[in-house]
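J.: predicted model and sequence follow; I will ask about them next.
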Amino acid sequence: MDYMDSGLRYTPNSDKDWDTSVQFLPASDHKKLEKKKGPGRVGAVIGVVIFAAVIALMTGLLVWHFHFRKDVRVKKMYSGSMRITNQVFEDAYENSNSSEFKALAKQVTSQLKAIYSRSPQLAKYYVGSTIQAFSEGSVIAYYLSEFRVPVGQEAAVDNAMSSMERLVDKEQRTLHRPGNSLVLADVVSSALDARLFSSSFSRMFKFSEHTKTNHIGQIQSPGFPDRPYSPNTFLQWQLRADPNHVIKLEFDTVNLEEDCKNDFVKIYDSLVAIESRVMEEMCGYYSPSEPLTFLSSGNVMLVTMATNNKKNYPGFRAKVSQVRRGSQGTTCGGQLMGEKGTFSSPNFPNYYPPRTSCQWSIEVPAGKAVKVSFKKFLMSEPGQENGKDCRKDYVEVNGKKLCGEHPDGAVTETSKTNTMSVVFSSDASYVDRGFSAEFEAIDVKDPCPKQFQCKNQRCIKSELRCDGWNDCGDMSDELNCKCSSDSISCKNGLCKPMFWRCDSIDDCGDGTDELNCGVCKSGEMTCKNNKCVSEKKRCDGRDDCGDGSDELDCERASGTTCTDLTYRCKNNKCISKVNPECDGTQDCDDGSDEENCDCGRSMFKTSRIVGGQDAEEGEFPWQVSLHVKGYGHVCGASIISPRWLVTAAHCVQEDGKTSFSQPGTWEAYLGLHTQRKIGSAVVKRNLKQIIPHPNYNTFTYDNDIALMELDSPVTYSDYIKPVCLPSPQHDFPTGNTVWITGWGATREGGFAATVLQKAQVRIINRSVCNDLMGGQITSRMLCAGVLTGGVDACQGDSGGPLSSPSGNRMFLAGVVSWGDGCARRNKPGIYTTVTKFRGWVKEKTGV
């Protein structure tokens, strides 16, 4: 019987051994129950009643203790593998129905029983084992073992199983072993993921695929792509390659439920689900542009999929092929010589294989030193996300271990001689994309000519020193600085951009930038109008602030008084909750706060490109590229409905040469990612009408917003979706992180970007921003500054979106208007505040 195929159902042995942890209750002292003179008949009756009650209670306790408590057992499953060194692999071992398979499987299960018998903790709870598969090397056996463990004893059994190798060694050294006993080595064992043997599974499927040279196979979830995968189902695909080959698994689609607790795919570097051999766990929706290619360490791989009873999605599809060991992508290391060169982890930019180790020996001309810069560094896995404790996957440079995730170019190492050793090592579990690096020969005496050398050996432009930005990555360019007049002088010696003052975030690290901000005293709250009131007056039902902000986010059954800050439902009742719209909870009695919520969500998982500015395809599906016909990209816009776009009014102003205000001048590209690359996901539309705001001021950029109607509605897809429009009361607090996107110039005076760019920015205090911008900020403008920008970064584009995350959706906080059109450092960007125009947008578009 196969555990997986049978739903892992086994009945425990009916042994009658008492649990050694059970304690018997002490017998009662009979002398205390002897009749004594004095109480009389009533006393005797009371005594008999008490005696009977005590006996009944003790009987109940004993029955519970020895009957019910003993039967409370949990199923524990362990998976593992072991190498049989005195056997040679036969092709028949691939077929679980062959007599050869069954004979060897019987021998392995018998020996497993003997191994478990060496541990008293395991022997009494052991139910049985099944052999899942065999593979080459001499012969590797993959097994599942079941135990029925009393509640409270699980940890003891886990501990006993962790010493499986010692138990095997004990069994192997037994003097009276039969002559045909198997010789075992390389024993691996771990508790099976409980989700893989859930009692809720109604169906279980097992598939096998043996790849061949020059053949590409395919595996996919049942029904893909025509119908969603089935609920409450467990599936597994055992993949094999020929000897001296490894398996290449390449996903072209992964579209599952977002939460891995519900539906997931797990990949193992094994033929059974051994947790210490898991390579990756996936759920959610991955962009087709994101490489999802895995290599096994040997010639086997297991793909598992588990689904629950709700929300079924299209599933996955992947190509399966074999690659000869030693070919490109499977190897790494070697001798590198010369003035400069590049190298990377195996299979980069795809996932490197597990259980891999290699070394590069780098040599540059005599008299020079070696400098290695890591352009990409993605070596994170569960247990070492912070990159400090490199006990798992790592890169070692001159004895120093590196791991985790690091921004592009932030990791640099320099040698003291003309040689350097770089070692790459991956353990048996969880893989990542790895690294790409370049080496160059440098002058030991002047490693950064005409530049500033960071403490981490990185070279940056001299003018970036003491400008408030951490360009080095280790803050060394911002230490011991004399701050300019337009910067904040932190007490700890750091300089910070003035527009980070009073944004409720301690940028200095010592609170200097948040001093003298009009913040209220301890025990007081700051109202939206900057008035201070006692914390005790918050949510007391009275408007103590004068603008109602002390009565926001209050839990009360009765209705809330409507103010400019409260959310108004469709039935004209108001609620005090801040930003209730589309948060997944119905707060309005009429449910209007959860209407029209198919917006602001990217179908794909968030990109993991660290420090890069390229957006992933489909990451901002509301982004539009506005082209002037015959010219190309000029402005950005945002989708708010199948027919309407929002952009900036200054984009559609006449300039004497081009009629920008005329719909016939423009064409809109929706779903575009790379300029001049019009793929199947891209939709082109002409415009029917353009409606600039009637009060737009061409000199001050006040009311800088316009609407565009498409000549025909678009159908939403993974790459074309609307952004959520905020209610007039939606709050975008100072200090909040938001995103700007566009194809703007990549440097001041430079050319437009080819690939859609993204940058994280932070909303800036309005009064601080107004001071910085010479009093030009109106109430209809919002300021935001670049947090991570490089000196050449020119993220954003006129008319494009300022996208603000709220829950798992994005709201249109602003429209790119003016200011740092090319991201000049220490100058915030100015955006049109969309909340101020919500009524106008609805009046003109109905959205």
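T.: Happy to help now that I have it.

J.: from now on I want contacts and neighbour counts done on CA atoms only, so please keep to that.
T.: Fine.

J.: what's the neighbour count on Gly468?
T.: Gly468: 25 surrounding residues under other C-alpha atoms under 10 Å.

J.: which residue packs closest to Asn255, ignoring adjacent ones?
T.: Spatial nearest neighbour of Asn255, excluding adjacent residues (C-alpha to C-alpha, 6 or more residues apart in numbering): Tyr285 at 4.2 Å.

J.: residue contacts, Tyr669?
T.: 624-627, 682-685 (C-alpha atoms under 8 Å, 6 or more residues apart in numbering).

J.: which helix or strand contains it?
T.: strand 666-670 (DSSP states H and E).

J.: same check on Leu626?
T.: Assessed by DSSP H and E, Leu626 sits inside strand 623-628.

J.: quick one: buried residues of the next helix-or-strand element following that strand?
T.: Remark: after strand 623-628, the chain's next helix or strand is strand 632-639, criterion DSSP H and E. Neighbour-count burial for strand 632-639 flags 633-639 (criterion: 16 or more other C-alpha atoms under 10 Å).

J.: ok, structure two:
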Amino acid sequence: MKSFDAGLMYNPKTEKMNGFEEEVEFLPAMNAKKVEKRGLKSKLCIAAVVIGTLLVSLTISLLVWHFTFRNVKTEKIFTGYLRVTNVKFMDAYENSSSPEFLILANKVKDVLKMTYQSNPAIWPHFRQADVTAFSEGSVIAYYWVEFGVPKYLEEDFDKGMASLKAIPQDVKVRKNILIVDSIKTYPVDLRMLKDPKDNTCKFGVHAKVGTKTTFSTPGFPNSPYPPNTNCQWILRADIDHVISLSFRTFHLEQCQVKDNDYVKIYDSLSPAEPRAIVSLCGSYPSSYNLTFLSSQNVMLVSLVTNGVGRHPGFMAEFIQLPKKTPICGGTFKEVNGNISSPYYPGHYPPDFDCTWDIQVPNNKNVKVRFNFFYLVEPGTALGSCTKDYVEVNGQRYCGTRSQFVVSSSNSKISVRFHSDKSYTDTGFLAEYLSYEPNNPCPEQFTCKSGRCIKKDLQCDGWNDCGDFSDELGCNCTADQFRCKASQLCKPRYWKCDGVNDCGDESDELECQCPALTYKCGNGKCIPEAQKCDKINQCGDGTDESDCGPVVPVNCLSYTYKCSNNQCINKLNPECDGEPDCTDGSDEASCSCGMRPFSRKTRIVGGTNADVGEWPWQVSLHTKAEGHTCGASVVSETWLVSAAHCFQNDGPRRYSDPSLWTAYLGLHDQAQRSSSEVRKIKRIIAHRSFNDYTYDHDIAVLELESPVQYTNVIQPICLPDPTHYFPVGKSFWVTGWGALKEGGSGAVVLQKAEIRLINQTECNRVMDNQLTARMMCAGFLSGGIDACQGDSGGPLSSVDLNSSKMYLAGVVSWGDGCARRNKPGIYTRVTMLRDWIKQHTGL
């Protein structure tokens, strides 16, 4: 047989032909069609090779899939606690490095391992467990445990963990060292996990009897807290005590940032979500109540940070309080009295119950008026009072509620408070009142709920009772319209303002434009074909805004002009986070309108503002009269106020800058020493100001020296002349003016929310006294308004696109204060924006 190259893909064969032997070579065919013979055996061999190759490939693919994908393990980490009943707590257990701690921790880990071994869906995936802390009760052990679970077994594993509610009986028999009566296990957010062996930012603090114990973030106040870390403070009190924790300073990263820094407090020593009391981020003023109570003698404070930003952190203090002190509930037999949630105004503790049994004289009836009510728990559906609630007469109340009254038809009433084991809130403040059954509200209107209101509030279009009973069966006046579904009367100027005031849209349905037409921002209807045709048919430019991609257009009165004098077709483009101008100027001056302390008026009908909530608010004082007018910070050196504040009155030379002093960052007029004080360098009042009509009522004030921005001093944004404020939009008016017409001024800064009123409707009720430089805001029903002393202060508006606050108006004038059909009149800043720029360069 001849020898052939090893590289040829065939074998030489020998065959017999015609009765004699002949050596025949079968050469490889280069073209399959030229092969003369191919027997069945050959075909079977080829098929076998192909099938074998496919099977090998399939096997390899399955193995690759199994080890690369199907067998990929998901990391699952749990935290929890268990109770050991046959061990007595000792002080050494507070030190995680003590021999006593380590011995007991190892025993607890053995119990955990055997517990997981008893469940075949759990044990194969166990990696490690560790004990992080102990506390009294007899001993509660806090732990975390890690598993690695293949994805295809996750469902079985999760079911096994969900069924793990107690230590199996055979574990107790096999390991009769620790007696454990319960075990709690919860999934944990990986950001909350801290290696128990990492003590770089872990602290244990025990309360001292009769004194406050202080702690703070690392480096506070001289340096920011560290990035990318998880710091933990284990707080302890003596047995039979609870912890009261208060933050005195709190400055963290703002909550809107993705994966923002936050502090979480637990009514436990493990970071278990069902035992979380509160989660905090952002900044809070020192006046804001940040006091939290535990239900037992331990509390865990955890700070989780990312790698972005540098922030001061917090300073906190805590004390221990006797657990058995009666702090709520009991029997009350006085004619009137007050009740509140436990530890009010601090946050009530978790896992708490108390009941007030109220008995007034038998010839009286009793009602409870809740003046303050905050029982909000994250993740609870609206109206579902299954966690924290107050129960009166079998009815549960929760969430956030304005003032409301619950009445009894006899002399007894029972109020029950309940909080579950997780998130807490500020609680409630209430008073109980006895009243004559036949005359519950002398000289007042009696609401169905039993609440008493002034008679002139009946049928005014406002739900003053809270249950609408003051607005039922009313005859609508000429200044009102009737909603279709509810039949309630509402102020006429609410029609066609873009707000669903009736609830059934009936106040807006009649305002719809006919088919194939477009409704302008001012209510005018134009043919649909005229929208975005580069012609301002609406008159307010709304038909030429929102016309697809932002593009340069001809400069008109309603178009936004960039710094390079290019105009664009976008409504309110400034500071919305999207550079629309080719030179980026619409996003260039946006360090304004931010409220570091924003939360949840000589303002009549207003409420106290928080410290730093309105950081652009300024109090202007004269030497002889003290607080006289308000103003707004718009830059380090400029304020905006009202021209009428600086008009001379006989011998009083209000136009003289030396007469005035500006207090910036002020909250309480009785504590002016805590604010920044600046003298006024010059006053520029609008030359066209008319002291009879109050037209062009605006002025700018230059400070003698620049002011440095802080958490309580910030500039408000000045709107572009084209900035659009729609009718019905909410504004905030702030100031220290009179609390009622003819009354004295406020000591603490006041705030009130009002709405922009249709210019035509407002002009009607104000006897056509409005000009184009004025805007009307408030309520025609009265009750909330600016007053003497608020003049020159800001009318602030939040832009929903950028969350920044804009100076929409300046408090100017009004007919009295908070009168019916006499809303407040404000200087329209957009109409005078160019004048402000001319004199300040802003």
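T.: Looks like it arrived, so ask away. Because the structure is predicted, anything quoted here is derived from the model rather than measured.

J.: TM between them?
T.: Here the TM-score for the pair of chains, by TM-score structural alignment, normalised by the length of the second structure, is 0.89; 796 aligned residues with a C-alpha RMSD of 2.9 Å.

J.: on that earlier part again, quick one: the strand holding Leu626 of the first structure to strand 666-670, angle?
T.: For strand 623-628 of the first structure against strand 666-670, the angle by axes from the mean of the first three to the mean of the last three C-alpha atoms, to 10 degrees is 160 degrees.

J.: what's in contact with strand 623-628 of the first structure?
T.: If you take C-alpha under 8 Å, 6+ apart as the criterion, strand 623-628 of the first structure is touched by 632-639, 665-672, 741-743, 800-801.

J.: please pull up the equivalent of Gln444 of the second structure in the first structure.
T.: Alignment note: Gln444 of the second structure maps to Gln451 in the first structure; criterion TM-score structural alignment.

J.: now do the contacts for the closest residue to Ile84 of the first structure other than its chain neighbours.
T.: Nearest-residue entry for Ile84 of the first structure: Leu184, 4.8 Å, with adjacent residues in sequence omitted and distances by C-alpha to C-alpha, 6+ apart. Listed by C-alpha under 8 Å, 6+ apart, the contact set of Leu184 of the first structure reads 82-85, 168, 172.

J.: what do we get in the second structure for Leu184 of the first structure?
T.: Alignment note (TM-score structural alignment): Leu184 of the first structure maps to Val180 of the second structure.

J.: same question, Pro726 of the first structure
T.: By TM-score structural alignment, Pro726 of the first structure lines up with Pro719 in the second structure.

J.: its match reaches Val829, doesn't it?
T.: Yes: between Pro719 of the second structure and Val829 there is a contact under C-alpha atoms under 8 Å: 7.4 Å.

J.: of those two, which one has the most company?
T.: More crowded of Pro719 of the second structure and Val829, by other C-alpha under 10 Å: Val829, with 28 against 20.

J.: so Thr424 of the second structure is in which element?
T.: Applying DSSP H and E, one finds Thr424 of the second structure in no helix or strand.

J.: ditto for Val677 of the second structure
T.: strand 676-685.

J.: which residues touch whatever residue of the second structure lines up with the residue nearest to Asn255 of the first structure?
T.: Using TM-score structural alignment as the criterion, Tyr285 of the first structure maps onto Ser283 of the second structure. Contact partners of Ser283 of the second structure, counting by C-alpha under 8 Å, 6+ apart, are 250-254, 596-597.

J.: pull out the buried residues from those.
T.: Here, 16+ other C-alpha under 10 Å leaves 250-254, 596-597 buried among the contacts of Ser283 of the second structure.

J.: okay, now the counterpart of Ile830 of the first structure in the second structure: neighbour count?
T.: Aligned by TM-score structural alignment, Ile830 of the first structure pairs with Ile825 of the second structure. Residues near Ile825 of the second structure, counting by other C-alpha under 10 Å, number 25.
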